[in-house]
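In: need coordinates for the following:
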Amino acid sequence: MARTNPAQFIQQTRAEISKVVWPTRREVILTTVMVFVMAALTAVFFALVDIGIRSALEAVLNAF
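Out: Predicted coordinates for the structure are as follows:
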């Protein structure tokens, strides 16, 4: 691999960064809200699964 000097590296880095499409403020807020909603739904789902497993296990143990 050919080595580049620091000036070329910085120039190439700036060229690549200029190609990046940065999200808008609205997109960032919407994505953040969706992450929190999905995390809350996942937490509720696993809480319900945990309660169901605990109830079933207690029923089995109380049967004996």
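
In: alpha carbons only for contacts and neighbour counts from here, please
Out: OK.

In: residue 12: neighbouring residues, count only.
Out: Look at residue 12: counted by other CA atoms under 10 Å, it has 13 neighbours.

In: what's the helix or strand for it?
Out: Following DSSP states H and E, the helix or strand that holds residue 12 is helix 6-18.

In: one more, please, to line up against the first structure:
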Amino acid sequence: MASKITNPFTFLQQVRSETAKVTWPSRRETLISTVMVFAFAIIAAIFFLLADQVMGYGVELILGIGR
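Out: All right, here's what the predicted structure looks like:
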């Protein structure tokens, strides 16, 4: 499978052309997305902390080991 070799200048022109076609998010959309990611990461961390505590308590109660 032979590939067509393109000179670097043409390649950079093509990259710039394709980049111009991209619809970039606004600053507000980026900020909202970032805040949502952090919020869901915190919610997931709290959930897994609570789940770990409950399971640890259950193991201690049933088997009498741990802590």
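
In: and the alignment partner in structure 1 of residue 10 of structure 2, how many neighbours does it have?
Out: Matched by TM-score structural alignment, residue 10 of structure 2 corresponds to residue 8 in structure 1. Using other CA under 10 Å, residue 8 of structure 1 has 11 neighbouring residues.

In: do the one 3 residues further on as well
Out: Other residues near residue 11 of structure 1 number 11, with proximity taken as other CA under 10 Å.

In: before we move on, the earlier item: mean shift between the helix holding residue 12 of structure 1 and structure 2?
Out: With mean CA distance after the TM-score superposition for structure 1, helix 6-18 of structure 1 departs from structure 2 by a mean of 1.0 Å once superposed.

In: ok, then the element right after that helix?
Out: Immediately after helix 6-18 of structure 1, counting by DSSP H and E, sits helix 25-63.
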